[in-house]
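Trainee: Let's see this in three dimensions:
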Amino acid sequence: MIAITGVSGQLGRQVVEELLKTVEARSVVAIVRTPAKVSDLAGRGVQVRAGDYNDRAAMQQALTGVEKLLLVSSSEVGQRAVQHRNVIEAAKAAGVKLIAYTSLLHADTSPLGLAEEHVTTEKMLKESGVPFVLLRNGWYTENYLASVPAALQHGVFIGSAGAGKIASATRTDYAAAAAKVLTLDNQAGKTYELAGDRGWTLAELAEEVSRQSGKTVVYQNLSEAEFKAALLGAGLPEGFAAMLANSDIGASKGGLFDDSHQLSQLTGRPTTSLEESVRSTL
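Mentor: A predicted model of the protein is given here:
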């Protein structure tokens, strides 16, 4: 059986949908904190089990009989290390034979502050003795497209990534890669650096939004402090605003760029282009 954690989240759910294209539903285990949120999957034959990153015993129970596990990194930045340890220990106790983990692009050399907890988790996996494969995901295109409505309203797209190239891909792209790895043999010990086929700058994103919308949108580069202050002013929580601003600075240093094309090679198709993503958003 193949299990996926965090299935009520956007990435985990899409991985399940990708798996169901090639794997029998009864062989898929969807682990979620609140099973009622994905009751439709149960109706399609998927085994929906309750599991919480903060509850090792419950997670071990949810992993009974599971051979392969996709550990989707927790969304609770700052608590990830403890939560991931719970899942890894639960998987080991349950006899899971392979853990696939959604890490961060070039986590071991990344300038992004987000990398720290991913590096810690990768170390835990190595020390656990459980065979594992690393899916080092780059940035989700959706992370930036969420700001398009405000950019259209004000005519300005703000950030602090400078001229840094961002080789992003969509959640659908990353989900397809994860599903493929979970169905392939001999994946233990592998590390995939997953990113979009073509990098782009935030100025190029603004240009594309302008081109497709017919409204002029320009990119305004801010300092990390200025960008964080703007995000706080827009109502974002302190920690989230700080993380986004720091990630943009990391992007300016090349932290979100990769041109190895491992993602498209793994899925067998090109990653979703920026043009297509902007079109869908508009």
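Trainee: CA atoms for contacts and neighbours, from now on please.
Mentor: Will do.
Trainee: Let me see the contact set for Gln220.
Mentor: Contact analysis of Gln220 by CA atoms under 8 Å, 6 or more residues apart in numbering lists 156-159.
Trainee: 10 Å instead?
Mentor: For Gln220, the contacting residues are 156-162, 202-203, 206, 227, by CA atoms under 10 Å, 6 or more residues apart in numbering.
Trainee: cool, and Glu276?
Mentor: Contacts for Glu276 (CA under 10 Å, 6+ apart) come out as Leu282.
Trainee: and it, helix, strand or coil?
Mentor: Three-state call for Glu276 (DSSP: H, G, I helix; E, B strand; the rest coil): helix.
Trainee: any idea where the strands of this protein begin and end?
Mentor: In the chain, the segments counted as strands under DSSP state E are 2-4, 28-32, 47-50, 68-71, 98-104, 132-137, 156-159, 191-194, 218-221.
Trainee: Can you redo those strands as CSV, where the extra columns are distance to Ala90?
Mentor: Shown next, in CSV, are the strands of the chain (distance: least, CA to CA, whole Å):
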stretch, distance to Ala90
strand 2-4, 13
strand 28-32, 13
strand 47-50, 14
strand 68-71, 11
strand 98-104, 11
strand 132-137, 14
strand 156-159, 40
strand 191-194, 22
strand 218-221, 44
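Trainee: right, and the pair among the contacts of Gln220 with maximum separation?
Mentor: Across these, the longest distance by CA to CA is 16.5 Å; it joins Ala206 and Phe227.
Trainee: Next, count neighbours for Phe240.
Mentor: Around Phe240 there are 14 other residues, counting by other CA atoms under 10 Å.
Trainee: With Met124 instead?
Mentor: When neighbours are counted by other CA under 10 Å, Met124 registers 17.
Trainee: which non-adjacent residue is nearest it?
Mentor: Spatial nearest neighbour of Met124, excluding adjacent residues (CA to CA, 6 or more residues apart in numbering): Arg85 at 7.0 Å.
Trainee: In this structure that neighbour contacts Ser74, no?
Mentor: No - using CA atoms under 10 Å, Arg85 makes no contact with Ser74, being 11.2 Å away.
Trainee: Mind listing the shared neighbours of these two?
Mentor: Common contacts of Arg85 and Ser74 (CA under 10 Å, 6+ apart): Tyr53.
Trainee: returning to that earlier point: check contacts around the residue nearest to Met124.
Mentor: Per CA under 10 Å, 6+ apart, neighbours of Arg85: 53-54, 56, 91, 120-121, 124-125, 128.
Trainee: Find the centremost residue of the chain, please.
Mentor: Geometric centre of the chain, nearest residue: Asn137, 5.9 Å, by CA atoms, centre = their mean.
Trainee: can you tell me which of the contacts of Gln220 lies nearest to Lys97?
Mentor: Nearest to Lys97 among the contacts of Gln220, with distances taken as CA to CA, is Ala161, at 40.0 Å.
Trainee: Show the contacting residues for that closest one.
Mentor: 201-203, 220-224, 245-254, 256.
Trainee: Return the distance of it relative to Val209.
Mentor: 17 Å (CA to CA, to the nearest Å).
Trainee: ok, back up a step: so among the contacts of Gln220, which ones count as buried?
Mentor: By neighbour count, with 16 or more other CA atoms under 10 Å, the contacts of Gln220 hold 156-162, 202-203, 206, 227 as buried.
Trainee: quick one more, to check against the first:
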Amino acid sequence: MTVAVTGASGQLGRLTVEALLREGATPVAVVRDASKVADLAERGVEVREASYDDPAALDRAFAGVDRVLLVSGNEFGSRVTQHTNVIRAAERAGVELLAYTSIPNTERNELILAQEHRGTEAVLDEASVPVVRLRNDWYWENYLNALGSAVESGVFYGAAGEGRVAGASRADYAEAAAKVLTTDGHGGRSYELGGAGLTYAELAQAISEASGKPVRYQDLPQADYAAALVRNGVPAGYAAALADADAGIAQGILDIDSADLEKLLGREARSAVEVFRAALS
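Mentor: A predicted model of the protein is given here:
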């Protein structure tokens, strides 16, 4: 089983390559810059250079592969076009399965961050190869940038109210992707992937447990939270998207009721406490 992983130099892509190796598959790491995965090449992983903007390079990258994981890109505003390039290259290669990392509740998800996923899934709906949608909920790692200040100040800030977010670790999403890519029966499926839902107050408790220091949650209005992110160096557009995501969490959009991740893993997902404790150590 040869599986091409796009964005393999990124955090999720690299972890998926590692998980595929554990599953006994033959991963092909597709990256823009081969030097960023030199360590994988030294371990025998085939590395092929291609960007999402280069159809010819994508054709070369997918030559002879059985399956493809399209890890969603991070160039906001260009992602539907870029993802379409990958989908078309997978079609030309005649792969037997194309997996895409999406976002939960895509059909009704109004988050800013969901719109390009919805556009990509519309392209997938018309694809000529079997596809599977891996609708990953929030990564617990998304909160690591705020971890240090929360521990130091004793306050974890957000704009999520009492809403819950069904997060999981990036490694668990990668392992689930590897399971899907190395087993059969997934074509046409949409997996809503996430762990146990936590409120932000409970996330503050998880930070406290991981650090051994008291941390409480302070809820802010959406606009105030976005402004606070900007003051702390987050670009304005991304700050607005993060605050919008918190507002969506307050409305329950990321509190999925699904056991898909646990079923794929064959175990419970790692807790937020485990992820935070590992980061702090």
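Trainee: quick revisit: buried ones from the contacts of Ala161 of the first structure, can you make that a PyMOL selection?
Mentor: To isolate the buried members of the contacts of Ala161 of the first structure in PyMOL, using 16+ other CA under 10 Å:
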select buried, resi 201+202+203+220+221+222+224+245+246+247+248+249+250+251+252+253+254+256
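Trainee: Filter the contacts of Ala161 of the first structure down to just the ones in helices.
Mentor: 202-203, 224, 245-252 (DSSP state H).
Trainee: could you list every residue that touches the spatially closest residue to Glu193 of the first structure that is not a sequence neighbour?
Mentor: Leaving aside its chain neighbours, Glu193 of the first structure sits nearest to Arg136 (5.0 Å; criterion: CA to CA, 6+ apart). Applying CA under 10 Å, 6+ apart to Arg136 of the first structure gives the contacts 101-107, 118, 174, 191-195.
Trainee: repeat for Val218 of the first structure
Mentor: Counting by CA under 10 Å, 6+ apart, Val218 of the first structure makes contact with 151-152, 154-158, 202-207, 209-210.
Trainee: got it, and Leu264 of the second structure?
Mentor: 172-173, 175-180, 191, 193.
Trainee: ok, now with 7 Å
Mentor: Residues near Leu264 of the second structure by CA atoms under 7 Å, 6 or more residues apart in numbering: 176, 179.
Trainee: what's the answer for Asp33 of the second structure, then?
Mentor: Counted by CA under 7 Å, 6+ apart, Asp33 of the second structure has contacts Glu49.
Trainee: Pick the one among the ones in helices among the contacts of Ala161 of the first structure closest to Gly95 of the first structure.
Mentor: Set against Gly95 of the first structure, the nearest of these by CA to CA is Ser247 (36.2 Å).
Trainee: That closest one maps to what in the second structure?
Mentor: By TM-score structural alignment, Ser247 of the first structure lines up with Ala245 in the second structure.
Trainee: ok, its match to Val30 of the second structure distance?
Mentor: Separation of Ala245 of the second structure from Val30 of the second structure (CA to CA) stands at 29 Å.
Trainee: and what of Gln222 of the second structure?
Mentor: For Gln222 of the second structure, the distance to Val30 of the second structure equals 38 Å [CA to CA].
Trainee: again with Arg60 of the second structure
Mentor: Look at Arg60 of the second structure and Val30 of the second structure: by CA to CA, they are 10 Å apart.
Trainee: who's more crowded, those two?
Mentor: The neighbour count for Arg60 of the second structure versus Val30, taken as other CA under 10 Å, is higher for Val30 (29 against 14).
Trainee: Let me see the contact set for that one.
Mentor: Applying CA under 7 Å, 6+ apart, the residues near Val30 of the second structure are 4-8, 47-50, 61.
Trainee: let's see it at 6 Å
Mentor: 5-6, 8, 48-49 (CA atoms under 6 Å, 6 or more residues apart in numbering).
Trainee: Can you verify my assumption that Val156 of the first structure contacts Val217?
Mentor: Yes - here Val156 of the first structure reaches Val217: they are 5.2 Å apart, a contact under CA atoms under 6 Å.
Trainee: Could you work out the most separated pair of the contacts of Val218 of the first structure?
Mentor: Maximum pairwise distance in the contacts of Val218 of the first structure, criterion CA to CA, is 17.3 Å, between His154 and Glu204.
Trainee: Have a look at the two and say which one is more surrounded.
Mentor: Between His154 of the first structure and Glu204, counted using other CA under 10 Å, Glu204 has the larger neighbour count: 16 against 12.
Trainee: what residue of the second structure takes the place of Phe132 of the first structure?
Mentor: By TM-score structural alignment, Phe132 of the first structure lines up with Val131.
Trainee: residues near that match, how many?
Mentor: Residue crowding around Val131 of the second structure was assessed by other CA under 10 Å; the count is 26.
Trainee: which residue sits closest to it in space, ignoring its chain neighbours?
Mentor: Val131 of the second structure sits nearest to Leu98 (CA to CA, 6+ apart), 4.7 Å away.
Trainee: Next one: Gly7 of the second structure relative to Ala61 of the second structure, how far apart?
Mentor: Gly7 of the second structure is 12 Å from Ala61 of the second structure, by CA to CA.
Trainee: residue boundaries of the helices in the first structure?
Mentor: 10-19, 39-43, 56-62, 80-94, 115-128, 141-145, 148-154, 171-183, 202-213, 224-233, 238-252, 262-267, 274-281.
Trainee: Format those helices as CSV; extra columns: distance to Ser27 of the first structure.
Mentor: Shown next, in CSV, are these (distance: least, CA to CA, whole Å):
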stretch, distance to Ser27 of the first structure
helix 10-19, 10
helix 39-43, 12
helix 56-62, 14
helix 80-94, 17
helix 115-128, 24
helix 141-145, 30
helix 148-154, 39
helix 171-183, 11
helix 202-213, 41
helix 224-233, 43
helix 238-252, 36
helix 262-267, 21
helix 274-281, 32
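Trainee: And those helices: which comes nearest Lys68 of the first structure?
Mentor: Nearest of those (CA to CA): helix 171-183, 6.9 Å.
Trainee: by how many degrees do that closest one and helix 10-19 diverge?
Mentor: 60 degrees (axes from the mean of the first three to the mean of the last three CA atoms, to 10 degrees).
Trainee: how big is the offset of helix 171-183 of the first structure relative to the second structure?
Mentor: Superposed on the second structure, helix 171-183 of the first structure shows a mean distance of 0.3 Å to its aligned residues (mean CA distance after the TM-score superposition for the first structure).
Trainee: which secondary structure elements does that helix contact?
Mentor: helix 10-19 (3 or more CA pairs under 6 Å, 6 or more residues apart in numbering; DSSP states H and E).
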